[in-house]
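J.: Here you go, sequence then predicted model.
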Amino acid sequence: MRMFTILLIEDDETLFSEIKTRLSQWSYDVYGVKDFDRVLQEYTDLKPDLVIIDIQLPKFDGFHWCRMIRSHSNVPIIFLSSRDHPTDMVMSMQLGADDFVQKPFYFDVLIAKIQAILRRVYNYNNEQIQLKTWCGAAVDFEKNTVSNEHGTIELSKNEMFILKRLIEQKNKIVSREQLIKSLWEDERFISDNTLTVNVNRLRKRLDELRLGSCIETKVGQGYIAREEADPR
């Protein structure tokens, strides 16, 4: 079995040690940050499979470092926060985070989320169909890219996962409930607004290739991946 590497960006030494100990019991290789002024450099040096970031950190907050990491990589990211503001979750998803865990939390929940994300992200290479044509564009599920005559965009893991599920049932309505269950595996931990944020980000990226209209919202029902973009 592959040993996954996790970078835990947490300045509370007691909590860091507790999380590291528990994750190590599940055979995860956990590293912390030595210098909170050089988080991006330490991330680049380690090249982890997953990042867990606390929002409240010395110097710069977790949102800042998420932006920095996202400018270089689509590595899966989980936010931790002791704050209960809904805007924190929305901000996390808008920045490209894969999940959000509020403190205090049950370790079983955190581990389940980590396992689900790693399974979702790193099982792409095991799928038989890696390349598909949709709306005149080449969709590469392994490289997380969409290309047409207008260029190439690279999607986040969540964006590509949503697009893939919609394309698999193109021209059919995929309900919001189906997407939530498929994407996060347990809808109890995810708000309806989180899905909206992710779909809006996906559509905005596809607009760069003039494909945004290929994803249609059916109010009160879900979403449809059309085979052809609306010419209007």
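T.: Structure received. Because the structure is a prediction, the values reported are computed rather than measured.

J.: C-alpha from now on. contacts and neighbour counts both.
T.: OK.

J.: Check which helix or strand the closest residue to residue 46 other than its chain neighbours maps to.
T.: Leaving aside its sequence neighbours, residue 46 sits nearest to residue 7 (C-alpha to C-alpha, 6 or more residues apart in numbering; 8.0 Å). Residue 7 is part of strand 5-9, with elements assigned from DSSP states H and E.

J.: Now the element after that strand, going C-ward?
T.: Under the assignment DSSP H and E, the closest C-terminal helix or strand after strand 5-9 is helix 13-24.

J.: Against that first model, consider the following:
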Amino acid sequence: MYRIMICEDDPKLAALLSGHLEKYGYAAVLAQDFARVMETFQESDPHLVLLDVNLPKYDGFYWCRQIRLVSKCPILFISARDGEMDQVMALEYGADDYITKPFHYEVVMAKIRSQLRRVYGEYAPAEQERVIAQGGLVLYPERLELYWQGSRVLLTKREALLVELLLKRYPRVVSRESMLEKLWDESFVDENTLNVNITRVRKKLQELGLESALETIRGTGYRLVLAGESGERL
């Protein structure tokens, strides 16, 4: 399920956008603390961001620049400011589109679908697809998909990076330092960010029926267990 982060300080409009997104099968993440937008972005790891210009503390242009330092995910501005320079600034700072208020929700949904297809779907640049497999667990990194015995889960980019590292080093232990370095190549992370993503990977494996597939090696790191061993929970 694609996650869409909504950074809009009008609670009524944010709720309406969230409702429309969920109606179309997306998961909506609402920014609540507008002084901590990047923390919300890092924690939710969204596939696309809807970003207002007029926000408390810092404006949307500032947050657009901050997001672009760590991510290439699509950013769509939604703003009542309809001046040409506002739109030019948004695009110059890295936004992918600019939608002026008031807008039709169906137009917003269509633009979201278009961006998701362009970046993650049928219009994404074609290249030879990688497949990483061990013990029946199969990862498609470019699709962000993980398969086990015919079942599938959708991963975030960070989750996929961690699963890829675990699969490539299977059945060896992967140190926390190696995981932090892997995630650091994509964006700023800290120990807490790693813990959150490890927990998410464990839950995704459980969704596939692999209840104890991610073993914690105290003081060292983690390893995949695909042969019926029992791992220690984080």
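T.: Nice, thanks for sending it over. Just so we're clear, the structure is a prediction, and the values are computed from it rather than from any experiment.

J.: sorry, back to before: against which helices or strands is the strand holding residue 7 of the first structure packed?
T.: Where contact means 3 or more C-alpha pairs under 8 Å, 6 or more residues apart in numbering; DSSP states H and E, strand 5-9 of the first structure is packed against strand 29-31, strand 50-54.

J.: start and end residues in the second structure for that strand, please.
T.: Using TM-score structural alignment, strand 5-9 of the first structure lines up with nothing in the second structure.

J.: how much distance is there from that strand to the middle of the chain?
T.: Averaging C-alpha positions (C-alpha atoms, centre = their mean, to the nearest Å) puts strand 5-9 of the first structure 16 Å from its chain's average.

J.: Between strand 50-54 and that strand, find me the angle.
T.: Strand 5-9 of the first structure runs at 10 degrees relative to strand 50-54, counting by axes from the mean of the first three to the mean of the last three C-alpha atoms, to 10 degrees.

J.: The most centrally placed residue in the second structure: what's it in contact with?
T.: Nearest to the geometric centre of the second structure sits residue 45, at 3.1 Å (C-alpha atoms, centre = their mean). Taking C-alpha atoms under 8 Å, 6 or more residues apart in numbering as the criterion, residue 45 of the second structure is in contact with 3, 156, 157, 158.

J.: Go ahead and measure how far stretch 153-162 of the first structure is from the middle of the chain.
T.: 8 Å.

J.: Which parts of the first structure are strands?
T.: Using DSSP state E, the strands assigned to the first structure run over residues 5-9, 29-31, 50-54, 77-81, 99-102, 131-134, 137-140, 145-148, 151-154, 174-175, 215-218, 222-225.

J.: can you redo those as JSON lines with distance to residue 113 of the first structure and mean neighbour count?
T.: JSON lines is the format used below for the strands of the first structure (distance: least, C-alpha to C-alpha, whole Å; neighbours: other C-alpha atoms under 10 Å):
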{"stretch": "strand 5-9", "distance to residue 113 of the first structure": "13", "mean neighbour count": "22"}
{"stretch": "strand 29-31", "distance to residue 113 of the first structure": "16", "mean neighbour count": "18"}
{"stretch": "strand 50-54", "distance to residue 113 of the first structure": "11", "mean neighbour count": "23"}
{"stretch": "strand 77-81", "distance to residue 113 of the first structure": "9", "mean neighbour count": "23"}
{"stretch": "strand 99-102", "distance to residue 113 of the first structure": "8", "mean neighbour count": "21"}
{"stretch": "strand 131-134", "distance to residue 113 of the first structure": "28", "mean neighbour count": "16"}
{"stretch": "strand 137-140", "distance to residue 113 of the first structure": "25", "mean neighbour count": "19"}
{"stretch": "strand 145-148", "distance to residue 113 of the first structure": "25", "mean neighbour count": "19"}
{"stretch": "strand 151-154", "distance to residue 113 of the first structure": "24", "mean neighbour count": "15"}
{"stretch": "strand 174-175", "distance to residue 113 of the first structure": "22", "mean neighbour count": "18"}
{"stretch": "strand 215-218", "distance to residue 113 of the first structure": "27", "mean neighbour count": "18"}
{"stretch": "strand 222-225", "distance to residue 113 of the first structure": "24", "mean neighbour count": "21"}
